[in-house]
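Peer 1: Got a sequence here, can you model it:
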Amino acid sequence: MKRALFPVIIARPVGRGGEGAGTWRRRMATLGHIPRDTFILLLIIARLTTAACADDLPATPRAPTPQPPLHEDSMENPDMPGMDLAVLSSVMQASLAFLQPRTLESHTIHDFALWGLNGLSALDPSLSIDEQHGFLQLAATQKTVLALPVPAPDDVAGWSGAITRILDVAWQHSPAMRNTGQDGVLQGFFDELFNHLDPYSRYIPPGAAVSDRSTRTGGEATAGLTLGLDHHAIRIAAVNANGPAWPTSLAAGQIVRAVNGRSTESRTVDTVTSWLDGPAGSLVRITVEAKGRQTTVTLHRASTPPETVFAYTSGKHVVLHITAFSANTAEEMSQYLDEAMNVPGIAGLILDLRGNRGGVLQQAVTTSALMLDHGVAAITQGRDPQANHVWAVQGGDMTNGLPIIVLVDGRTASAAEILAAALSDQKRGVVIGSATLGKGLVQTIGQMPNGAELFVTWSRVLAPLGWPLQGLGVMPQVCTSRGESELERQLQNLAEGTADSTQWVVAARQVRSPVDLSHVLAIRKACPAAIGTDSDLDAAHSLLDNPEEYRAALSAIPEEDAPLPNGG
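Peer 2: Presented below is the predicted three-dimensional model:
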């Protein structure tokens, strides 16, 4: 069996400026070339260089700017429930310090603060903020209730104190704010602040942040089983290949009779599923029945990232459907590629990225490296030095040059676009489908003291040939969104050695930042974004079955050193 090769990912700083379709049961790959621990370490290093958290904040913040006493009408009612000012102040200080060096465009703390405070009027129209003669003035029903001196433009501590004081006084004067609650006030503050930035920067409140983190990392410890109800019996519907149940004899279709000795009879699926969850490392005994025989399996619960890669064979081709890029996607891909290379007579791979909304950038880069011998997979550029990287890969192509088709559609976004662009620009795969979404901005995540998270856009992504993904997206070499007759014409011309897509593909590769929107729209019009159909797979099989079509489609990508008419 071919040994799975994990690639080396090198992030260099850059200058500013089918047939019997059935899901495989995966075997754990024997890692070669680089020890598995080293591979995991490389991933950790990559994550640390592109993800920031509250630990990046100044260790010793400055004291807040001295503030004058309140107008007497703004003094708090001691019987009125107040805000948790310590939490509020810490969130403000952490968020402002996190934002300032990382946003794509440079803004002062003054900008962030005023943008957020203007959200008060959305919570309560009777509240307003004004800046006059060096003072911040809070008005309630057109009456000034607080005046504070304006801190220096980038005084994090001063602005944190001012915002906290203003929100506290506004709370005392606004029943609407008190009804909203402190979490709602924070949400309103950050919603208004981020309205002035890009569409992807956002504030995630504590409850939702916990859910998001669980999705990314695997969440609560469990057995890694999906249960379902079949003829009044609770059965195993699926076994997560990333979970502790995978190496055991537990399998889909088995009836679950008991968990830790508790009978599942007359129990709901949700109840039995909850029995499978518990502290990481704790034991759970699962009694199952198959073909009239009962067995009990004991395993240790573990955090289980969701499966993101699913595979099946279709004739001589293997289809790998990647639904997202989470913490384990590259490792899942490595295992599946290892299996694929042992399929007798395999003639090509189809990577299905349709509907894939993205995920972890490093996972997309690492996945591309499994199919590239070497070269640049992506470039990221931002104001923060830690956001600037050339993501170069080396370590060996696990597929030994096997032809690859990448399926995309109008919903393919972010990390999925990065993978498609990397394989396309390196002439390692042919992209089939329609123009993709065009999300080429990367967010870094900051965890706030209250458990919330800030997703802040801090870098732009460039494809290996230097064109921006944001707004433009990936233009396919074979377009399936213009109808069956047009697709047939393209395939016929490919068979004769001509790629109809050359014009729009080359035009897309010539685009350089800053992007001219009208020019980008004209390029995308050549192959409009659409939801994928069966035509995508039909075209993929055609190219893999006819090497002349595949070679012609590859030729639509310009050489890396080819001169560009616009001098880019």
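
Peer 1: all contacts plus neighbour counts: C-alpha atoms, from now on.
Peer 2: Noted.

Peer 1: just checking, what's the longest helix in the chain?
Peer 2: If you go by DSSP state H, the chain has its longest helix at helix 175-194.

Peer 1: In it, which residues are buried?
Peer 2: Neighbour-count burial for helix 175-194, counted by 16 or more other C-alpha atoms under 10 Å, picks out 177-178, 180, 182, 185-194.

Peer 1: May I ask which two of these are separated the most?
Peer 2: Maximum pairwise distance among the buried residues of helix 175-194 (C-alpha to C-alpha): 22.7 Å, between R178 and F194.

Peer 1: Against which helices or strands is the longest helix of the chain packed?
Peer 2: Counting contacts by 3 or more C-alpha pairs under 8 Å, 6 or more residues apart in numbering; DSSP states H and E, helix 175-194 packs against helix 109-117, helix 120-123, helix 156-173, strand 202-204.

Peer 1: Would you mind giving the ones you listed as a markdown table with mean neighbour count and distance to I557 added?
Peer 2: Putting those into a markdown table (neighbours: other C-alpha atoms under 10 Å; distance: least, C-alpha to C-alpha, whole Å) gives the following:
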| stretch | mean neighbour count | distance to I557 |
| --- | --- | --- |
| helix 109-117 | 20 | 43 |
| helix 120-123 | 18 | 50 |
| helix 156-173 | 23 | 48 |
| strand 202-204 | 22 | 36 |
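
Peer 1: another one to check against the first:
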Amino acid sequence: MSFRRLAISTAAASLTLVALGACTMQELRSEPAAYDPARAERMFIAGYQDVTAVYLEDVEVDDLALAGLKAVAQIDPELKFDLTDGLVSVGYAETVHALLPAPAPRDSTGWARLTATAIEEGQRVSPALGDSLAEDLYETVFDGMVAELDAYSRYAGREEARENRASRDGFGGIGVRIRVEEEGVRLVSVMERTPAEAAGLRDQDLIVEIAGKLAAGMDQRDVVRALRGPIGSSVRVSVRRDQVPAPFDIDIRRDHIVPQTVTYRSVNDVAVMRVAGFNQSTTRTLRQKIMQAERELGDDLRGFVIDLRDNPGGLLDQAVSVADLFIANGRLVSTHGRHPDSHQYFEARRDDLVGQRPLVVLINGNTASASEIVAAALQDSRKAVVVGSNSFGKGTVQTVLRLPNEGELTLTWARFHAPSGYALHRRGVLPDVCIADDTGDLPATLTRLRSGELTISSLTRQAPVDIDDDAGLQQLRALCPTRDSDGELDVEVAMQLILDPGLYANAIGSPVTTANTGTRVNEAVRPH
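Peer 2: Purely as a prediction, here's the structure:
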């Protein structure tokens, strides 16, 4: 097994390590839709071996395989798979049709073979199972299996996995965000420095034809497929624009598109950067936006706000490199799990990009995973004041492993720890300045801030509470209850902190001592 990189995805998804399997696209295209026990066996071998190799906790394969088979049995209420006295029975309508010897509990290959065979036997007697396609059966088995693990382990079939990879790594496209409407495809936004922008497309344009086909009546998936394509290929769209009397055609040459995750605006000489996620372009784009702010504002630039509210996560190496933009030295994050290669330490290696200018980070209850790594690193280094409410508390690392069908199995691999040592899982990041009670009343909020009522000390935030101590975690999180709002009050408080040096100094406190041992890994984990 060779790992490529760690990634952190969403609160509903995961912090992730991506691995490539050996399946080629030629194999994918030649795979029949019908269930093939030999292909299924290879699928289940890969999946079961992945779980036993990397999952955070030690698990036995027999429990996973039986959970997968019980999920398959739900396709037909008359179908049953049971383990009794060392035999797995395949039953239908109260009659046992096959008995299969159960392998040893940890025999991944044996249980994979049994799973494939048991499904084949079930298809002989169950019409519903016999009509089920291979991809549907894979999804059913793996969904049943990962349900035995944790909330962040999951299976994605090949279509969903293809979209996941496009989100992480980019795709051949034109660079627009769309909304399907009755009359066509509305361009919600045209991304900067993309073929769509270069071709002259604008926000709110309505695409009425794509490659000669009427856009009206197309669903979201059809539109995405039509606009995407090989890099360097072209697509013609017909556009209707307000104040233009008739639709007009535009030819657009596709390029490699990585969805934009960073936006920038200037408010009272303060650069406000909203980071919506972490994909392979996030650090580069954030660096560009910071440089843009410095060019535009020059000596008038008062400071920076990094808005991580509602940021569900993304790639781990990007979370590390984003934190590294602002921290000159010290620990950024560490990860720890069962697998020996899960113990990783990430240290700052770059110069501080913003210097002595004040920095405020905004978080809320939907700030999760990769964004929590950034918030904790900037907070523990006392490089930034963190404002908002307790974050989500998604502190586990997942590894994404590609399966023979080009689907993906995402498995929890490790937990990550803030520079000061506490595990973020279930507890999240507590802000320095708590605005959990969002009244929208800025003067009242600032009065409370100046009195110290809204400030949480570092000793309190970093209190040693075990991740299994439900009462302790509940008490800690209650200090600044999770809030989902992303209103302007947080931004206004951030502005006041930046514009008032004394207020900022009181909120940021003194640096926290962090560990400085371990190695800096550029692309997260590279086990051999």
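
Peer 1: What's the TM-score once they're superposed?
Peer 2: Once superposed, chain against chain, the TM-score is 0.81 (TM-score structural alignment, normalised by the length of structure 2); 487 aligned residues with a C-alpha RMSD of 3.7 Å.

Peer 1: before we move on, the earlier item: give me the mean distance between the longest helix of structure 1 and structure 2.
Peer 2: Once the two are superposed, helix 175-194 of structure 1 sits an average of 2.6 Å from its aligned residues in structure 2 (mean C-alpha distance after the TM-score superposition for structure 1).

Peer 1: before we move on, what about stretch 88-97 of structure 1?
Peer 2: In the superposition with structure 2, the average deviation recorded for stretch 88-97 of structure 1 is 0.9 Å (mean C-alpha distance after the TM-score superposition for structure 1).

Peer 1: returning to what we had before: what is the orientation angle of the longest helix of structure 1 with helix 109-117?
Peer 2: With axes from the mean of the first three to the mean of the last three C-alpha atoms, to 10 degrees as the basis, helix 175-194 of structure 1 and helix 109-117 are set at 140 degrees to each other.

Peer 1: Tell me the gap between helix 175-194 of structure 1 and the middle of its chain.
Peer 2: Relative to the chain's own centre, helix 175-194 of structure 1 is displaced by 26 Å; criterion: C-alpha atoms, centre = their mean, to the nearest Å.

Peer 1: ok, now stretch 123-134 of structure 1?
Peer 2: How far stretch 123-134 of structure 1 lies from its chain's middle: 37 Å, per C-alpha atoms, centre = their mean.

Peer 1: List the contacts of it.
Peer 2: 117-118, 120-121, 136-142, 149-150, 170, 174, 176-177, 180, 185, 188 (C-alpha atoms under 8 Å, 6 or more residues apart in numbering).

Peer 1: now with 10 Å?
Peer 2: Stretch 123-134 of structure 1 is contacted by residues 114, 117-122, 136-144, 146-151, 166, 170, 173-177, 179-180, 184-185, 188-189 when judged by C-alpha atoms under 10 Å, 6 or more residues apart in numbering.

Peer 1: if we can go back for a sec, report the inter-axis angle for the longest helix of structure 1 versus helix 156-173.
Peer 2: Angle, helix 175-194 of structure 1 to helix 156-173, by the same axes, to 10 degrees: 150 degrees.

Peer 1: Skipping adjacent residues, who's closest to the most centrally placed residue in structure 1 in space?
Peer 2: Geometric centre of structure 1, nearest residue: G359, 2.0 Å, by C-alpha atoms, centre = their mean. Leaving aside its chain neighbours, G359 of structure 1 sits nearest to F325 (4.5 Å; criterion: C-alpha to C-alpha, 6 or more residues apart in numbering).

Peer 1: What are the neighbouring residues in contact with the one you found?
Peer 2: Contacts of F325 of structure 1 were listed using C-alpha under 10 Å, 6+ apart, and they are 216, 307-309, 356-364, 367, 414-416.

Peer 1: From R284 of structure 2, how far off is the counterpart of it in structure 2?
Peer 2: Matched across to structure 2, F325 of structure 1 falls on F278, judged by TM-score structural alignment. Look at F278 of structure 2 and R284 of structure 2: by C-alpha to C-alpha, to the nearest Å, they are 11 Å apart.

Peer 1: Check V322 of structure 2 too.
Peer 2: Applying C-alpha to C-alpha, the value for V322 of structure 2 to R284 of structure 2 is 9 Å.

Peer 1: so where in structure 2 does the longest strand seen in structure 1 end up aligned?
Peer 2: Longest strand in structure 1, counting residues (DSSP state E): strand 453-462. Counting by TM-score structural alignment, strand 453-462 of structure 1 pairs with residues 408-417 of structure 2.

Peer 1: buried set for that stretch?
Peer 2: Burial within stretch 408-417 of structure 2, assessed by neighbour count using 16+ other C-alpha under 10 Å, is assigned to E408, L409, T410, L411, T412, W413, A414, R415, F416, H417.

Peer 1: Stretch 349-366 of structure 2 too?
Peer 2: R349, D352, V354, P358, L359, V360, V361, L362, I363, N364, G365, N366.

Peer 1: Can you convert the residues you listed into TSV and add a column each for distance to K213 of structure 2 and secondary structure?
Peer 2: Output for those, formatted as TSV (distance: C-alpha to C-alpha, whole Å; DSSP: H, G, I helix; E, B strand; the rest coil):
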residue	distance to K213 of structure 2	secondary structure
R349	51	coil
D352	51	coil
V354	49	coil
P358	52	coil
L359	49	strand
V360	48	strand
V361	46	strand
L362	44	strand
I363	44	strand
N364	43	coil
G365	43	coil
N366	40	coil
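
Peer 1: ok, of those residues, which one's closest to D62 of structure 2?
Peer 2: Nearest to D62 of structure 2 among the buried residues of stretch 349-366 of structure 2 is N366, at 36.1 Å by C-alpha to C-alpha.

Peer 1: Aligned counterpart of the closest one in structure 1, please.
Peer 2: So, by TM-score structural alignment, N366 of structure 2 is matched to R411.

Peer 1: Grab the nearest non-local neighbour of its match.
Peer 2: Closest residue to R411 of structure 1 apart from its sequence neighbours, by C-alpha to C-alpha, 6+ apart: G355 at 4.7 Å.
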